[in-house]
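K.L.:
Below are the sequence and a predicted model for it; my questions follow.
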Amino acid sequence: MVSTNILLLAHRGACGYRPEHTSAAYELAVEMGADYIEPDLVMTADGVLVDRHEPDISETTDVADHPEFAGRRRTKGVDGTAVTGWFVDDFTLAELRTLRARERLGSLRPGSARFDGRYPVMTFEEVLRQRSDLARESGRPIGIIPEIKHSTYLRELGFDPEGEVTRLLQEHDLNARSAPAWVQSFEPTALESLRTAGYRGRSLLLTEAGGAPFDLREQGTTYADLLTPQALQKVARWADAISPEKTQVIPWTVDDRLGEPTRVVADAHAAGLEVFPWTFRAENAFLPLDYRTGDDPAAHGRLVDEVMVHLTAGIDGIFCDQPDVCAQARSRYVTQD
């Protein structure tokens, strides 16, 4: 039976068309049919949750153009990797307010790059308010699905991201299983910490096709280990869904073509978990070879068809950079004979 309850999750907003994590990206995503908007969360020096993809803001803001912050550029260890740049946790919120968002993938998304410099860095609370406004203006439920980024890194700096996320969701009447809200993390202990912090809503474990969650590094646990049938039964004790990298649902072949589905969806469903793979992007650079159109990496290929194949594999939601394209795929899927 074809599911008609497939969630369209706007990955960082409609970030295929506007700089990610901006008010414009979220507004456009809802106009294009998204059910949920996704902010990524890191923390400022004064403990405020803000909406950036990573602690390093070198590629997503104009910080490099601010000579007053030149001395803030430094190298830090983030999840075991040396990263050089400017870090949110070295700035107060007031200082971040002087920066403007930039398109991270300018060579692939020149249309989005035209909006560089127009939008400030948002706080999580501002995104929560915008979600409420968008729901009211659109006349339909609009959810929010924040991702806590690098929880171990933030905790080592003395922050409590899970507690702060829970506090703000509570203040905005979103701390309940019935609320249109989920919380995501690549770190299992972060999701477990949410429960300790008093979070009562739904949560989602993110996984990658390679590597391991940083918080479980000393145990030697990989993401692949977390997706075995036995492990998924345990994940279901503290999470409601998984969000695997899309190649964990349908791997690519050695020649970069779309292969055959794995058992991840079936095993997750057997454990009572929903499945929302990431990330579907329209540009040829992100598509399997047999779904590309022409040789231009920035040109849009056959994303509708790629999404359709994954929907047929039984997934429950789609993280997408171009919500209009994924909405088209979802509509075609649910109306097919």
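P.N.:
Yep, it's here.

K.L.:
From now on I want contacts and neighbour counts done on CA atoms only, so please keep to that.
P.N.:
Will do.

K.L.:
in what helix or strand does V304 lie?
P.N.:
Assigned by DSSP states H and E, V304 falls within helix 303-312.

K.L.:
Check it against this one:
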Amino acid sequence: MALAACGSTSQMEPMTIVPSLSPPIVIAHRGASGERPEHTIAAYQLAIAQGADVIEPDLVPTSDGVLVARHENVISETTDVADHPEFADRRTTKTIDGKELTGWFTEDFTVAELKTLRAKERLPLMRPGSRDYDGTETIPTFDEVIALAKKHGVGIYPETKHPTYFASIGKGTDAPLVEALRRAGWDSADVPVFIQSFEVANLKRLKGMTSVRLIQLVDGKGGPADGAAPSYAAMMTPAGLNAVAGYAWGIGPNKAMLWDGSAPTRLVSDAHAAGLRVHPWTYRAENYFLPVPYRQGINPRGHGDLAAEISAALRLGIDGFFTDFPATGVKVRDQARGVK
């Protein structure tokens, strides 16, 4: 496939072009979260308008068992819950996946109570334009996200957050997720749905519950919270990838795992050899999140050359990518495919 020039040429950009296993998809990370508060209908709508193939809702449960879209179950930084005196006594401290967190948690609220809150920008200093939309959106349920996606003909990419923790408190998310997808008529390998998780055991359970494509998320350090593997690094060896291919359709690695300095690693080629698609995360425009070769200026919140970074990753043969800025992602992907 031909890759048209887009942005500046970088020292991290390989000269050869590797074919992908599947036509690359643009995954709107928490919606168009670089321009609207994350995991809101407004963020998803903007992503759809910008041409994203898929919108991503991270899923956490309420006290009455409803799945809602939040990056984490602690909602102190993404809602105005602290401004609601009626919920002051809900503030608490919990240990989740080995980390002690203090704040307000979705599992301590009914969905009706959560609907009284308003969303706000998680990175207000980094994204002041998005902060202008604080207070305008509620927390969407998973059913609402599904309805929006079906209305506009796009896919969804739900992530099960902390599945072992939620199962331990009697609020498992696997069954409600599958049930919601079945209500929508989505229960086969050819529907526009991908289920992702940083854990392993729940993906293996889901393999027996649904035919929807499953994605194993991995990071450059640490390992799955359920202890199903000694480390993510071990899972990304050729032998580890073959094992992952036994239950997953693809992997979602930290984008940094594609590179060793300025040279590509073997991750994409090794994953493809195991039959796994590769959807790295997360491509963001701000200098703070960009590798040094793509930064422009010294302002951390200033935008660098996101297009060039995505272009370099596409040359490695990735099969899709998560981005907070779907408009840029779609433009670069379409240029890579020769679409005008």
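P.N.:
Done, it's in. These numbers were taken from a predicted model, which means no experiment stands behind them.

K.L.:
Give the buried residues for the helix or strand following the helix holding V304 of the first structure.
P.N.:
Per DSSP H and E, the first helix or strand lying C-terminal to helix 303-312 of the first structure is strand 317-320. Within strand 317-320 of the first structure, the residues that count as buried by 16 or more other Cα atoms under 10 Å are G317, I318, F319, C320.

K.L.:
mind checking the longest helix of the first structure?
P.N.:
helix 124-138 (DSSP state H).

K.L.:
can you name the residues of the second structure that the next helix or strand after it overlays?
P.N.:
On the C-terminal side of helix 124-138 of the first structure, the nearest following helix or strand under DSSP H and E is strand 143-144. Using TM-score structural alignment, strand 143-144 of the first structure lines up with residues 155-156 of the second structure.

K.L.:
average distance between the matching stretch and the first structure?
P.N.:
Aligned to the first structure and superposed, stretch 155-156 of the second structure gives a mean residue distance of 0.5 Å (mean Cα distance after the TM-score superposition for the first structure).

K.L.:
thought P180 of the first structure was touching I142?
P.N.:
Yes: applying Cα atoms under 8 Å, one finds P180 of the first structure in contact with I142, separated by 7.0 Å.

K.L.:
and A112 of the second structure, what helix or strand is that in?
P.N.:
Short version, using DSSP H and E: A112 of the second structure is in helix 111-114.

K.L.:
which other residues reach that helix?
P.N.:
T62, S63, D64, V66, T106, I139 (Cα atoms under 8 Å, 6 or more residues apart in numbering).

K.L.:
For F124 of the first structure, what is the corresponding residue in the second structure?
P.N.:
Match for F124 of the first structure (TM-score structural alignment): F142.

K.L.:
Does that match touch G65 like I think?
P.N.:
No: taking contacts as Cα under 8 Å, F142 of the second structure lies outside contact range of G65: 11.5 Å.

K.L.:
Comparing the two, which residue is more hemmed in?
P.N.:
Between F142 of the second structure and G65, F142 has the larger neighbour count (other Cα atoms under 10 Å), namely 24 against 17.

K.L.:
can you map out the strands along the stretch 101-250 of the first structure?
P.N.:
143-144, 147-148, 182-185, 202-207, 241-244 (DSSP state E, counting those that start in this stretch).

K.L.:
Give me the helices and strands touching the first one, please.
P.N.:
When contacts are defined as 3 or more Cα pairs under 8 Å, 6 or more residues apart in numbering; DSSP states H and E, strand 143-144 of the first structure packs onto strand 36-37, helix 124-138.

K.L.:
so which of the ones you listed is the most packed in?
P.N.:
Of all these, strand 36-37 has the most neighbours on average by mean count of other Cα atoms under 10 Å, namely a mean of 27.

K.L.:
Provide the aligned range in the second structure for it.
P.N.:
On the second structure, the counterpart of strand 36-37 of the first structure by TM-score structural alignment is residues 54-55.

K.L.:
who's in contact with the matching stretch?
P.N.:
25-31, 44, 47-48, 149, 154-157, 192.

K.L.:
Next, count neighbours for P300 of the second structure.
P.N.:
16.

K.L.:
Ok, I169 of the second structure next?
P.N.:
With neighbours defined by other Cα under 10 Å, the count for I169 of the second structure comes to 9.

K.L.:
Now which residue in the first structure aligns to it?
P.N.:
Checking TM-score structural alignment: I169 of the second structure goes with L157.

K.L.:
The match of strand 36-37 of the first structure against the first structure, how far on average?
P.N.:
Overall, stretch 54-55 of the second structure averages 0.3 Å from its counterpart (mean Cα distance after the TM-score superposition for the first structure).

K.L.:
tell me how far that stretch is from the chain's mean position?
P.N.:
On the basis of Cα atoms, centre = their mean, to the nearest Å, the separation between the geometric centre of stretch 54-55 of the second structure and that of its chain is 9 Å.
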